[in-house]
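Student: next comes the sequence, and after it the predicted model I'd like to discuss.
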Amino acid sequence: MFDWRQALNRGLVIPAHPLALTAQRKLDERRQRALSRYYLDAGAGGLAVGVHTTQFQIRDPRVGLFREVLSLAAGAMQGLNVVRVAGICGSTPQAVAEAQTARDLGYHAGLLSLAALAQAPVAELVEHARVVGEVIPLIGFYLQPAVGGRRLPLEFWREFAALESVVAIKIAPFHRYQTLDVLRGVAESGRASEIALYTGNDDHIVLDLLSHWNLDGQPLRFAGGLLGHWSVWTLRAVEMLGRVHALREAGGCAGPDWFALAEQTTEANAALFDASNAFAGCIAGLHEVLRRQGLLEGIWCLDPEEGLSPGQAAELDRIARLYPHLADDEFVARNRDRWLT
C-alpha cells in the first residue's frame, strides 16, 4: 500500500495544476487531462489541484468547476503512487464541504488557504484549521499577500503546527522574515520531525531547497516544492530536486553552479509570475509557456481581465533565449500528441 506520508516527507515535486480553458472560457477536458499526464510522466510525485494556479474562481457557483477539476486530476492519478493534494478555501462551512469533496475523490491532504479569514484572530484561525483537519489531513499554506494571502504571525504557525492533522506546510510568502516565522513556529511546536516543509517561494526555489536550519535544537530543511513555477518545465524541476537529494545524501556542499542556477531560476520566475507588475500576470505567464509548448490552446483565464502584462511576453522570450536549459520543450514535443489523445 502506498505510504503517501512517507513519500511527502521524503520530498517531491508537486506542481500546482493550471486550468485549461477554451476560447469561450469553458473547461477544456482534453487539455486538462493532458496537463496532468505531462506532470506525471515528467516524474512529479503529486499534483496540487484547486489551488491558486488552478484559479480560485472555480468555486464560484456561476463557474461550478471545483469538483469536476478535482475529479479529472484524480482520474489521471488513479493507480499511481503519487500524493493527491486538493486546495481548500473559504469560511469554515465551505472549507469543510470542500475537504469532504476532496476526501471522497481520494485526495490525501488539503492545502488550506486562510485568505477568506482575513481579519480573524489567531485563535479563530487555529480553530478553523482544527475543524477542517477532522475531515482531511492538512497542508498549511502561507500565501503571499500580493495574490490574496494574509500576514500570519509566528504564534499562528506554532499553534497550527501543533495540530495532529497537520502533515506539511507550503511556505510561500515570498518573504524571508515571514519564511523564518513558519520555521520557528514548526520548531517550537515540537513536531518538526513530523511535518514536511515544502517551498512555495517561487522567487527562492533553489536556495530554499539547499538551505538548512537548526532552531531550538530542531533540524529543519525543505523536503521539496509545491509550486506554481513547477507547472511549467516540470521535467527540469524533477531532475533538479533529484540532484538536491543526491547532494544531501552524499553530505556535499553546493558549489558555484548551484548558485548560478538559483539566480537563473529566480530571474525566470520574475518573467513567469510578472513580478514587475505586482504579479498581475502570474497565471497567464504560466499559461503562455504551456501554450507555446502546445499543451494549451490559449492563455484564457476565468477572469476576462486577466492576461499577460505589457512586456511580459518579451521577457519570456528573453528567458528562453538566455536559459534554454531551464525548459523541457523537447520532452513535451516528443509526448504531447500522446497526452492529448
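Tutor: Yep, that arrived.
Student: CA atoms for contacts and neighbours, from now on please.
Tutor: Noted.
Student: for the stretch 101-250 of the chain, which segments count as helices?
Tutor: Assigned by DSSP state H, counting those that start in this stretch, the stretch 101-250 of the chain shows helices spanning 122-133, 154-161, 176-189, 205-210, 234-250.
Student: only the buried residues of the shortest one, if you could.
Tutor: Which is helix 205-210. Buried residues in helix 205-210, counted by 16 or more other CA atoms under 10 Å: 205, 206, 207, 208, 209, 210.
Student: hmm, residue 244 and the last one touching each other?
Tutor: The one in question is residue 210. Yes - Residue 210 is in contact with residue 244 according to CA atoms under 8 Å; the separation is 6.9 Å.
Student: list the buried residues of stretch 82-92.
Tutor: Applying 16+ other CA under 10 Å to stretch 82-92 flags 82, 83, 84, 85, 86, 87, 88, 89, 90, 92 as buried.
Student: return the subset of those lying in strands.
Tutor: Among the buried residues of stretch 82-92, DSSP state E puts 83, 84, 85, 86, 87, 88 in strands.
Student: rewinding a little: widest-spaced pair of the buried residues of stretch 82-92?
Tutor: Spanning the widest gap among those are 82 and 92, at 27.8 Å by CA to CA.
Student: pasting the second one now:
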Amino acid sequence: MHRDDIPQDVMALLQRGTVIPAHPLALDAGRRLDPRRQRALTRYYLDAGVGGMAVGVHTTQFAIREAGLYEPVLRLAAEQAREWVPRPVVMIAGACGPTAQARREASIARALGYHAVLLSLGAMAHAGEDELIAHCRAVAQEMPLVGFYLQTAVGGPVLPPTFWRRFAEIENVVAIKIAPFHRYRTLDVLRGVALARAEDRITLYTGNDDHIVLDLLAPFALRRGSEEVTLRIRGGLLGHWSVWTQKAVQYFARVQAEAAKDSASAAMLALDSQVTDANSAFFDVANDFAGCIAGCHEVLRRQGLLEGTWCLDPHEGLSPGQADEIDRVYRDYPHLNDDGFVREHLARWLA
C-alpha cells in the first residue's frame, strides 16, 4: 500500500492535524478481552470528535501480540470506525518487533482497512542506524509509515538527527510521532525532517505527553544551509488523549486557531502547564512511568468505561499514591475532565 492509496479526505485530515488518541485495551477481571467495553471505548472517542485512532500501540499494551489479541483488537476498532460515524477517521495500527514481525503486522493492518502503521523501534534498540533504516524501508513496502520516537523510559532507542533525515527520505513515510519526552531529542526529529526537505510531505505529531499544548503552539525555526525553515507540529497522537478526550478535542481546536494566527494567549500558555500536571498523575511520573497505562485505565474506570484497571501483565497496576494524585488533578482542573459527557452517553456506548 502506497501513501497515494490513502483516501484523499483521510490524508487531508492527517495533514491538517487532528486529535488521535492511543487506544487502550479493555480487559475483564480474568485479564481477557472485553469486546463490549472495547467497542464502548472506540465509540467514546468517535463521539468525542477525534480525527483518528491509534490501535495496537504502547497504550494498547505491546503484549497483545503474545496474548493473540492483535488482530481482534484492531478489527473491533476498524469496524466501529466504519459503522459508528459517517466521516473520515484516520486509522493507524501499531507495528513492532523484528522486520518479519513488523511486516506481518503491517499486512494485517492493511487487510483490516488501516491507513498507516506507527512503527516502534523498541525491539531493535541495539541495532545500528543502517540496520534501522533498512528495517523501516522494508516495512514501508507494506504500508505507509508513521515514525515513532518512543521515550527511552519505556524502551525506545536514542535516535540522532542523521537517522531522522534518512527516515524522512523514505517516500512512504506520511507522519512522525515525536515522543521522546525530551526537548533536545524533539529538535533532533525536526532537524532531520528539515534536512531531508520533507516538511511539506511529512506531517509532525506530538507524542510528548509532557509538553502537548506548547508543542502544538510553537513555530520551530531551523536553519537549512543559508535559509530559515519553519516547521510546525500539526496534531497529537497521544496516550494522554485516551482520557478526558472530549475536552482535548475542544482545546485542540482553540490551539489550532491560535497557532494559525501565530499567536499564543496567556490562557493557552497556562493550559499547557495544567495539561502537563494532569499527565503527571495519569502517567505516574513520580514512579518513572510505572503506572502510565494503569493510570489511564483508572480514569476510564471512574467514568464507567472500563470495569477495572487490569493490564495483561498482572504485575502492572497503579503505583502507591497514584490514585491520590489522580484525585488531586480532578480537584485542581475540573474544566479538563469530560465526566458529564461520558455520563450522558455511556449507556448507548455500552449497548
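Tutor: That came in fine, so what should we check first? Since we're looking at a predicted model, the values are computed, not measured.
Student: any chance of the ones in strands among the buried residues of stretch 82-92 of structure 1 in CSV, with distance to residue 177 of structure 1 too?
Tutor: As requested, these are exported to CSV (distance: CA to CA, whole Å):
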residue, distance to residue 177 of structure 1
83, 29
84, 30
85, 27
86, 27
87, 25
88, 25
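Student: residue 284 of structure 1 -> structure 2?
Tutor: Under the alignment by TM-score structural alignment, residue 284 of structure 1 pairs with residue 294 in structure 2.
Student: let me know the outermost residue of structure 1.
Tutor: No residue in structure 1 sits farther from the centre than residue 217, which is 28.7 Å out by CA atoms, centre = their mean.
Student: what ranges does structure 2 have for its strands?
Tutor: Ranges of strands in structure 2, per DSSP E, are 19-21, 52-55, 90-95, 116-119, 145-150, 173-179, 203-206, 219-224, 227-238.
Student: between helix 183-195 and the longest one, find me the angle.
Tutor: To tie it back to what came earlier, the one meant is strand 227-238 of structure 2. With axes from the mean of the first three to the mean of the last three CA atoms, to 10 degrees applied, the angle from strand 227-238 of structure 2 to helix 183-195 works out at 120 degrees.
Student: just the buried residues of strand 227-238 of structure 2, please?
Tutor: Neighbour counts over strand 227-238 of structure 2 (16+ other CA under 10 Å) mark 229, 231, 232, 233, 234, 235, 236, 237, 238 as buried.
Student: quick one, what contacts the third one?
Tutor: It refers to residue 232 of structure 2. Neighbour list for residue 232 of structure 2: 204, 216, 218, 219, 220 [criterion: CA atoms under 8 Å, 6 or more residues apart in numbering].
Student: for the second one, same thing?
Tutor: With contacts defined as CA under 8 Å, 6+ apart, the neighbours of residue 231 of structure 2 are 190, 194, 199, 219, 220, 221, 222.
Student: what's the matching residue for the second one over in structure 1?
Tutor: Residue 194 of structure 2 is assigned residue 187 in structure 1 as its aligned equivalent, the criterion being TM-score structural alignment.
Student: just the fifth one next, same as before
Tutor: For residue 220 of structure 2, the aligned residue in structure 1 is residue 213 (criterion: TM-score structural alignment).
Student: so how far is residue 30 of structure 1 from its match?
Tutor: 44 Å (CA to CA, to the nearest Å).
Student: residue 248 of structure 1 now?
Tutor: Residue 248 of structure 1 sits 39 Å away from residue 30 of structure 1, going by CA to CA.
Student: which of these two has more residues huddled nearby?
Tutor: Between residue 248 of structure 1 and residue 30, residue 30 has the larger neighbour count (other CA atoms under 10 Å), namely 16 against 13.
Student: got a list of what that one touches?
Tutor: 340, 341.
Student: any idea how far it is from residue 101 of structure 1?
Tutor: Distance, residue 30 of structure 1 to residue 101 of structure 1, by CA to CA: 22 Å.
Student: which of the contacts of residue 231 of structure 2 ranks first by neighbour count?
Tutor: The most crowded member of these, judged by other CA under 10 Å, is residue 190 (25 neighbours).
Student: in contact with that residue, which residues?
Tutor: 220, 231.
Student: now do it against residue 161 of structure 2, distance only.
Tutor: Residue 190 of structure 2 is 8 Å from residue 161 of structure 2, by CA to CA.
Student: and for residue 46 of structure 2?
Tutor: Separation of residue 46 of structure 2 from residue 161 of structure 2 (CA to CA): 35 Å.
Student: nearest to residue 300 of structure 2, out of the strands of structure 2?
Tutor: Using CA to CA, the nearest of the strands of structure 2 to residue 300 of structure 2 is strand 19-21, at 13.4 Å.
Student: and the closest one against structure 1, how far off on average?
Tutor: Following the fit onto structure 1, the mean deviation recorded for strand 19-21 of structure 2 is 0.2 Å by mean CA distance after the TM-score superposition for structure 1.
Student: ditto for stretch 35-43 of structure 2
Tutor: Compared with structure 1 after fitting, stretch 35-43 of structure 2 deviates on average by 0.2 Å (mean CA distance after the TM-score superposition for structure 1).
Student: matching residues in structure 1 for that stretch?
Tutor: Counting by TM-score structural alignment, stretch 35-43 of structure 2 corresponds to 29-37 in structure 1.
Student: mind checking how far the matching stretch is from the chain centre?
Tutor: Put simply, stretch 29-37 of structure 1 sits 18 Å off its chain's centre (CA atoms, centre = their mean, to the nearest Å).
Student: residue 68 of structure 1 pairs with which position in structure 2?
Tutor: By TM-score structural alignment, residue 68 of structure 1 lines up with residue 72 in structure 2.
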